[in-house]
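A.B. asks: need a 3D model of the following:
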Amino acid sequence: MTSSTSTPRRLTGRTAFKLALLVAVVALCLVWGGMAILHRLSHVSAQDARVMANQVTVSSRLSGWVTDFSIIEGDRLERGDTVAKLYSEPDEQKLATLQASVEAMQARLDHQEARLALANRQFQGGLNIANQQLAASKAAEQAAQARLEQARSDYSRSDELLKQHSVSQQQRDRDYYTLEAAQAEAHQASQEVAVNQAQADNAHLGFLNGVQAPLPNPEVLRFQRDVARKELAQAKAKLNQERLRIADLQVPSPSAGVVNKTLIDQGEYVGAGQPILMMHDPDKLWVEARIKETDISELRLDQPVAIAVDAFPDESFSGHITNIGRAATSQFALLPDPNPSGNFTKITQRLPVRIAFDKGPIDLIGPGMMVNVDIDVSGAGPRHG
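C.D. replies: As a prediction, the model looks like this:
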């Protein structure tokens, strides 16, 4: 009878490899699960976020036929570029008419200015003559008064000497007649001074005597000049108004950006305020994520965000929180549910969060693209304010 002894069964190499592989897989699953749990505790994610931009609608201020519109979706515009042109031939003709009217008003004003300058010189010349005549008559009056005083003195002396029989009667009579003539001359000189004074006073009012006066009084011409100035200003205002209208017939781009959608075709008739196209500034994009209200307490401004754009999965984008909404998006629905039946089902609401781009090829993306956001809340401190 033979005895048998049992020996431990050794693992083959294939079995050992399978066991090691199983242990490795289990360890990786545990590590992955731990990392997933840690990531969930330190991050807030959203898969339905979108790229947003300020949409600018370009419209015409005036009505008219579109004679030039060749922009297509995707074109890039600079600020001030012409978006569309409206029919402007009648306005161009009106502008030429108003320009001619302004030139005619300017010529009329120049003519009035020249007449006024000539009238002022004419007025000043007549005034100078009147003043010179007045001065000459006053000098003649003074001379006549001097002769009168001399004649009066001579007569008084000869009259006294006659009483003393020192002069003859004939000498006294000659002195008397000389005095009479001097008095008449002085009276005449005084009258001439009065007349010349009146003429000088009238000259200040524009009534010139002895001066050729082909032009009206300067005051009248000054009034006519002021009227011409006002008419010129009115004509210039109409001209500027027509220039603004013609400028409005060319619709400019209000800002730099990319065309999202065109709303008209060349040859259409557009009304004032009718949208022509929609555009956005590609340098001013952001992400709007709708975060569950149960996670909103973890968010803070300036928290870093990892952004994954569905259209470019191989590209890396990053940003930070710039604004946290305080009203649920359901409040702004077109048809809000007032719950009239009284039945209530509690639904987790979502609040909008704005995220600014910091890094990444932003020129590749556009508004409306779907993105995933991963917000790092591990460093969230106490909420302030």
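A.B. asks: going forward, measure contacts and count neighbours with C-alpha atoms only.
C.D. replies: Will do.
A.B. asks: mind listing the strands for this structure?
C.D. replies: For the chain, the strands defined by DSSP state E occupy 43-53, 56-59, 64-68, 76-77, 82-86, 250-252, 257-262, 269-270, 275-280, 285-292, 304-309, 317-324, 350-359, 370-376.
A.B. asks: contacts for the third one, please.
C.D. replies: Looking back up the chat, that one is strand 64-68. Residues outside strand 64-68 that contact it (Cα atoms under 8 Å, 6 or more residues apart in numbering): 84-87, 265-271.
A.B. asks: can I get those residues in a markdown table with neighbour count and distance to residue 305?
C.D. replies: Formatted as a markdown table, the contacts of strand 64-68 follow (neighbours: other Cα atoms under 10 Å; distance: Cα to Cα, whole Å):
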| residue | neighbour count | distance to residue 305 |
| --- | --- | --- |
| 84 | 23 | 41 |
| 85 | 21 | 45 |
| 86 | 24 | 47 |
| 87 | 18 | 51 |
| 265 | 17 | 42 |
| 266 | 15 | 45 |
| 267 | 14 | 48 |
| 268 | 13 | 46 |
| 269 | 15 | 48 |
| 270 | 20 | 45 |
| 271 | 14 | 45 |
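A.B. asks: report the distance from stretch 277-285 to the chain centre.
C.D. replies: Its chain's C-alpha centre and that of stretch 277-285 lie 23 Å apart, by Cα atoms, centre = their mean, to the nearest Å.
A.B. asks: next, the structure of the following sequence, for comparison with the previous one:
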Amino acid sequence: MNGKKWFSIAGIIAIIAATAWLIHYFYLRHLYVISEDAFQKADIISISTQDTSGKITKLYVKEFSKVKKGEPLFQIDSSLYQKQVEALDKKIEALNYKKLSLENKLSKMEKQLPEQIKMVIDKLKGEKQKLSMLKNKENLYISEYQTSVSKAKSAVDAAEKGVEAAKTDLNRWKNQYERFKKLYEKEIISKQQYEQIESAFKAAQFKYQKALAELTVAKENLKSALSLKNRIEIVKKERKALESKIAATEKEVKIARANLKSIKELKNSINALEKEIEANKAQLEKAKILLSHTAVKSPVDGVVAKKWREKGEFITPGLPVYSLYNPESFYVLAWIEEDKVKEFKTGSRVKAELEVCGETFDGKVSSIGTAAGSTFALIPRDTSQGEFTKVTQRIPVKIKLKDVPINCIKPGTSVTVYIHKD
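C.D. replies: Predicted coordinates for the structure are as follows:
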């Protein structure tokens, strides 16, 4: 009897508890839009070099550690940028030395000036007279060369024609000789007839050899005539050398005359050097900035969420070494069913339970998304074939909470949100 009594009491208690839980469950959903599909978020900052590249030589902080704004995070090899700074320092020093040299030259020119123009002009006149004589000599040699070559070529042409004619005659008499020789051997013709043909054949051979000799002589004469070009080349080289010398002397004349007007140009050169020095100083400042950028510091107070690189790795601008998040950018992103979004608005009060620390914090809806999350899915739903199953879509809602301690901020962790219905 007692067992039944206790069983009845337990049943009543269970019913009361279930009823209370259901009342609480529906009461909460009457007052709030509730979602467990919510997560902590924060603006993640990828830390990389701004405009420098190199191997990582030092990593100052570890994953999950807190950092202060301006605290060193990592260092890349600065040797190349140090060399650029040193090179620009030396260049500026050299430019300053050059500027000082020009200033000294300007000082002398302003004090001395001018003297050597007449001497240089006289030198130029003498060289031009000599050039005129060389040109006449060259023209004479060219004329002699052209005449000799023309005659020699004509002689070669005539000799070649003579050889051709003698060869034709020789072939004709050779055929005659061979025919008469056979006839003589058969005793068809007399010895006298044979000897006459033989004499004519030998005469043709002699004439052919003579024509070849004349051709050889003609070619030698042509070769000698062509060799006359060598003395033309010698005179031409002398002329060109003298022309170069005259050009140099004319340049001396121009320089001597320009020296009278070069003071202003020298001043312009000094001004240009001053501008170049200033430009290089600007480059030096930029190089120093780049050198300073090899030591990368934290842009904000925050927490190291991820270390991407190790010491010794080569990095370029844009390749992250650390990822930080700023706790001040912390917010909650909740995904709310599309049919419940109408029950609240921007500014609606929110209670959010952070799973990571088990505490609840107050906040407000800061913004409501304008499109469902499925819109941006990598593989969007395709209902064009007539197959359709209604699935409640979710809208992203951004929530800002108040007074959340840093130990409770863990981007990516789960949150349960209670949004007051309006």
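A.B. asks: circling back to that earlier point, can you put the strands of structure 1 in CSV and add distance to residue 338 of structure 1?
C.D. replies: Below are the strands of structure 1 laid out as CSV (distance: least, Cα to Cα, whole Å):
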stretch, distance to residue 338 of structure 1
strand 43-53, 26
strand 56-59, 34
strand 64-68, 46
strand 76-77, 45
strand 82-86, 45
strand 250-252, 45
strand 257-262, 36
strand 269-270, 41
strand 275-280, 35
strand 285-292, 21
strand 304-309, 36
strand 317-324, 26
strand 350-359, 18
strand 370-376, 30
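A.B. asks: among those, which comes closest to residue 237 of structure 1?
C.D. replies: Nearest to residue 237 of structure 1 among those is strand 250-252 (20.6 Å), distances taken as Cα to Cα.
A.B. asks: and of the strands of structure 1, who's closest to residue 103 of structure 1?
C.D. replies: strand 250-252 (26.2 Å).
A.B. asks: find me the equivalent region of that closest one in structure 2.
C.D. replies: Mapping strand 250-252 of structure 1 onto structure 2 (TM-score structural alignment) gives residues 295-297.
A.B. asks: which residues does the matching stretch contact?
C.D. replies: Outside stretch 295-297 of structure 2, the residues touching it (Cα under 8 Å, 6+ apart) are 48-49, 69-76.
A.B. asks: ok, now with 6 Å
C.D. replies: Where contact means Cα atoms under 6 Å, 6 or more residues apart in numbering, the residues beyond stretch 295-297 of structure 2 that reach it are 70-75.
A.B. asks: for stretch 326-341 of structure 1, same thing?
C.D. replies: 350-351.
A.B. asks: may I see the buried residues of that stretch?
C.D. replies: residue 328 (16 or more other Cα atoms under 10 Å).
A.B. asks: quick one: distance of that stretch to the chain centre.
C.D. replies: Worked out by Cα atoms, centre = their mean, stretch 326-341 of structure 1 lies 42 Å from the chain centre.
A.B. asks: quote the end-to-end distance of that stretch.
C.D. replies: Using Cα to Cα, to the nearest Å, the end-to-end distance of stretch 326-341 of structure 1 comes to 28 Å.
A.B. asks: helices of structure 2, start to end?
C.D. replies: 2-31, 79-111, 117-185, 191-258, 262-292 (DSSP state H).
A.B. asks: quick revisit: nearest to residue 189 of structure 1, of the contacts of strand 64-68 of structure 1?
C.D. replies: Nearest to residue 189 of structure 1 among the contacts of strand 64-68 of structure 1, with distances taken as Cα to Cα, is residue 87, at 81.7 Å.
A.B. asks: the closest one maps to what in structure 2?
C.D. replies: Per TM-score structural alignment, residue 87 of structure 1 is aligned with residue 77.
A.B. asks: residues in contact with that match?
C.D. replies: Applying Cα under 6 Å, 6+ apart, the residues near residue 77 of structure 2 are 54-55, 57.
A.B. asks: can you redo the contacts of stretch 295-297 of structure 2 as TSV with distance to residue 326 of structure 2?
C.D. replies: Formatted as TSV, the contacts of stretch 295-297 of structure 2 follow (distance: Cα to Cα, whole Å):
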residue	distance to residue 326 of structure 2
70	14
71	14
72	16
73	15
74	18
75	22
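A.B. asks: picking that back up, mean per-residue distance, the match of strand 250-252 of structure 1 to structure 1?
C.D. replies: Here stretch 295-297 of structure 2, set against structure 1 after superposition, deviates by a mean of 2.9 Å using mean Cα distance after the TM-score superposition for structure 1.
A.B. asks: what is the distance between that stretch and the centre of its chain?
C.D. replies: For stretch 295-297 of structure 2, the distance to the chain centre is 27 Å (Cα atoms, centre = their mean).
A.B. asks: ditto for stretch 343-351 of structure 2
C.D. replies: 54 Å.
A.B. asks: quick one: end-to-end distance for that stretch.
C.D. replies: End residues of stretch 343-351 of structure 2 are separated by 16 Å (Cα to Cα).
A.B. asks: tell me the residues of structure 1 aligned with that stretch.
C.D. replies: The aligned range for stretch 343-351 of structure 2 is 298-306, by TM-score structural alignment.
A.B. asks: list the buried ones in that stretch?
C.D. replies: Quick answer for stretch 298-306 of structure 1 (16+ other Cα under 10 Å): 298-300, 303-306.
A.B. asks: picking that back up, so which of the contacts of residue 77 of structure 2 is the most crowded?
C.D. replies: Among those, residue 54 has the most neighbours (other Cα atoms under 10 Å), with 20 neighbours.
A.B. asks: and it, what's its match in structure 1?
C.D. replies: Using TM-score structural alignment, residue 54 of structure 2 pairs with residue 64 in structure 1.
A.B. asks: the strands of structure 1: which one's closest to residue 153 of structure 1?
C.D. replies: Comparing the strands of structure 1 by Cα to Cα, strand 250-252 comes nearest, at 97.8 Å.
A.B. asks: hmm, back to that, of the buried residues of stretch 298-306 of structure 1, which is the nearest to residue 342 of structure 1?
C.D. replies: The closest of the buried residues of stretch 298-306 of structure 1, once distances to residue 342 of structure 1 are taken by Cα to Cα, is residue 298, at 32.6 Å.
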